[in-house]
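Participant: Sequence isn't available, so here's the structure alone:
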C-alpha cells in the first residue's frame, strides 16, 4: 500500500495512487471484518435478543459504501487528467504494480482458503476489496505497458476509470445484498411460495398465513408463521412435522410457528 502510494507520487501515475487508496480502504475493511466477527461471538442480551450477528452485515454495508466513494474519487481525478495527461514513469510504474498484484493475489488466496467468501457477506465484501486491488494493479501494469511502448499517457486515466467501474459493480452487489438483509427481505436462496406450499402439504393443515422469512446474518435464516389446522388434528404433531420439514428442506433452524384452529381469532396483521 505505502509502496504504491509513494510510487504513484514519484511516477505521477493515477492508476497507482488509486490502487494504493483502494488498498488503504481494504486494510480498514479487513480490520472491520475481524471486529465484526468478534462482535458476532458475543452472547445475546435482553436488549440485543439476536446478539450482535447483524454487526457483520453493517460492516459489509460500510465496506460497500467506501468502495463507491473510492471509485467516485478515481473517476473524478481521471476526468481531470483526460484533458491534460501528465507524463508517467511507466517502467517504475509497472514494477511497483507487479509487486502490488502479487501481494493482492496472496491476500485473495488466503481469504478463499480460510473463509467462505461466497456465502458470508462480510468476508465476501472484504474479498471483493482485495480483488478490486488486484484489478487495479493489473490495470496499472497494462497502462504502464501502453505508455512505455507508445507514449500514450492518456492510458493511465482510461485504465483507472475501467478499474473504477469494475469496483462499482462489486460494490453495488454488496450494498444491494446487505440492504436486502437489513430490510428483512426473504433470503435469495429461499422461495417463500415454495415454503408456503410445503407447509400446506402437511396432513391436517388448512392454510399458512403471516409467513415471514428473513436473514439474521450470513448462513443464519429465521422464519415465523401461523398455521391453521383442522380442529381434530394433533397440534403438537403438526408443529413437529413443520419444524422438521423446514429444517430438512430449507435449512432454517430458527423457526417460530403458531398453530391455530377455527376457535382462534386474531386481528389482521399489518405485515
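Facilitator: That came in fine, so what should we check first? What you are looking at is a predicted structure, and each value in this text was computed from that prediction instead of being measured.
Participant: Could you use CA atoms for every contact and neighbour count after this?
Facilitator: OK.
Participant: how many neighbours does residue 251 have?
Facilitator: 15 (other CA atoms under 10 Å).
Participant: can you pull the contacts of it?
Facilitator: By CA atoms under 8 Å, 6 or more residues apart in numbering, residue 251 lies in contact with nothing.
Participant: What separation do you get for it and residue 80?
Facilitator: Counting by CA to CA, to the nearest Å, the gap from residue 251 to residue 80 is 52 Å.
Participant: What about residue 150, how many residues nearby?
Facilitator: 10.
Participant: repeat for the one 5 residues further on
Facilitator: For residue 155, the neighbour count with other CA under 10 Å is 22.
Participant: right, and it touches residue 141 too?
Facilitator: No: using CA atoms under 8 Å, residue 155 makes no contact with residue 141, being 10.8 Å away.
Participant: Give me the common contacts of the two.
Facilitator: Common contact partners of residue 155 and residue 141 (CA under 8 Å, 6+ apart): none.
Participant: Give the burial count for residue 223, as a bare number.
Facilitator: 17.
Participant: Checking my notes, it in a strand, right?
Facilitator: Yes: assigned with DSSP: H, G, I helix; E, B strand; the rest coil, residue 223 falls within a strand.
Participant: so who does it touch?
Facilitator: 211-214, 252, 254-256 are the contacts of residue 223 under CA under 8 Å, 6+ apart.
Participant: what does residue 199 give?
Facilitator: By CA under 8 Å, 6+ apart, the contact list for residue 199 reads 205, 208, 242, 245.
Participant: In addition, the following structure is provided for comparison:
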C-alpha cells in the first residue's frame, strides 16, 4: 500500500476530531469519578488520559513522518510513526499495571467506598457514545498506519472501559454490591494488556525488519524466477520501513542474452511492476547477474 501524503492529511484530521472528543469525555469522567467515588470511573479516566497522550503523540508523529527525505535521512522520517506506536504501547502497559494495583487494593478493602450508581451510569453512557463515534472516525485508517492502529486500539479500550463502568453502575444500583466498582477497574486493566501486547508485537516486527505479516517470501521468489530470462534468485530480503511501505531487494541471475540483447531495462520494469501489483511492494531493488558471475559468487540464501 502506497504511503502518501493524502493518508497523512486524512489521518491528521481524524485524530484532531477524536482528540477533542476524548478530551471532553476525560473531563466528564474525572469530575464524575471524584463526585461519585467510583474507582472504575477514575480508572477509565486514567486509561483515557494515557490514550489522549498517545493520540497527541500520534498526531505529532504524522507531522514528522510527512517531512521529505534528506541526504542524512534517506528514508525520510516515516518510521517515526512506529516509534510513536512503541510509546503508546508502553503507556498502555503502565496504565494497566497502575489500575490493577489500585483495583486490588480497593477490592481487598473490608469497607468498600460508597459509590453513587446513577451518576456513574450517566457518565459512562456519555463516554460510550463518544468513544463509538471516535472508533468510526479512526477505523478507515487502521490498515495503512501502525500509528493509527495504536490510536484505534486505545479508543477501543476506552469503549470497553465505558461498557464495564456502565455495567458496574447498574450492578451497584440494583444489588448494592459496592465492590462491583473495583472489579470493573480490574477488568479494564485486564483488557488493556492484550491490546498493548499486540501493538508492541507489530512494532517489534517493523523495528526488527522482519518479513511483513501476510508476505510469503517463497511466493515472491517464484514470481521472480518465472520472469522471462531469469534463471534464479538469491539474497532475497523483504522488510517494512513503516506500516504500508514494504521494501524488497534481491540478486537475480539472468541469461546472458538479456545483457547482449539490451533487455535489462525491460526486465527491471517487469520485476518492479510484478512486486508492486501482486505483493504491494512500493520500493524494490534488483541486482542482475549473468550466470557466469553467479557461479563464482559465494551465495548466501535468505
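Facilitator: Structure's in. What do you need? Since we're looking at a predicted model, the values are computed, not measured.
Participant: Need the TM-score between these chains.
Facilitator: With the length set by TM-score structural alignment, normalised by the length of the first structure, the two chains reach a TM-score of 0.93; 269 aligned residues with a CA RMSD of 1.8 Å.
Participant: May I see the contacts of residue 223 of the first structure organised as CSV, with neighbour count and distance to residue 167 of the first structure added?
Facilitator: Output for the contacts of residue 223 of the first structure, formatted as CSV (neighbours: other CA atoms under 10 Å; distance: CA to CA, whole Å):
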residue, neighbour count, distance to residue 167 of the first structure
211, 16, 37
212, 17, 34
213, 20, 31
214, 20, 28
252, 20, 33
254, 14, 35
255, 17, 37
256, 14, 40
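Participant: Can you tell me what residue 94 of the first structure aligns to in the second structure?
Facilitator: Aligned by TM-score structural alignment, residue 94 of the first structure pairs with residue 121 of the second structure.
Participant: Not counting sequence-adjacent ones, nearest residue to its match?
Facilitator: Nearest residue to residue 121 of the second structure in three dimensions, chain neighbours excluded: residue 166, at 4.9 Å (CA to CA, 6 or more residues apart in numbering).
Participant: Can you tell me the element the one you found falls in?
Facilitator: In the assignment (DSSP states H and E), residue 166 of the second structure maps to helix 146-175.
Participant: average distance between that helix and the first structure?
Facilitator: By mean CA distance after the TM-score superposition for the first structure, the fitted helix 146-175 of the second structure averages 0.8 Å away from its aligned residues in the first structure.
Participant: and that helix, which stretch of the first structure?
Facilitator: Going by TM-score structural alignment, helix 146-175 of the second structure sits over residues 121-150 in the first structure.
Participant: Could you check the matching stretch and say which residues are buried?
Facilitator: 121-148 (16 or more other CA atoms under 10 Å).
Participant: again with stretch 184-199 of the second structure
Facilitator: By neighbour count on 16+ other CA under 10 Å, the buried set for stretch 184-199 of the second structure is 184-189, 191-193, 195-196, 199.
Participant: what do you get for stretch 21-37 of the second structure?
Facilitator: Buried residues in stretch 21-37 of the second structure, counted by 16+ other CA under 10 Å: 21-22, 25-26, 28-33, 36-37.
Participant: show me what contacts residue 59 of the first structure?
Facilitator: Contacts of residue 59 of the first structure by CA under 8 Å, 6+ apart are 29, 32-33, 36, 122.
Participant: per the alignment, it corresponds to what in the second structure?
Facilitator: Counting by TM-score structural alignment, the partner of residue 59 of the first structure is residue 84.
Participant: Could you tell me the angle between the host helix or strand of that match and helix 146-175?
Facilitator: Using DSSP H and E, residue 84 of the second structure maps to helix 80-107. Helix 80-107 of the second structure and helix 146-175 are oriented at 20 degrees to each other (axes from the mean of the first three to the mean of the last three CA atoms, to 10 degrees).
Participant: helix, strand or coil for residue 214 of the second structure?
Facilitator: Put simply, residue 214 of the second structure is coil when judged by three-state DSSP.
Participant: now for it: what does it line up with in the first structure?
Facilitator: In the first structure, residue 214 of the second structure lands on residue 189 (TM-score structural alignment).
Participant: now swap in residue 45 of the second structure and tell me
Facilitator: In the first structure, the residue matched to residue 45 of the second structure (TM-score structural alignment) is residue 20.
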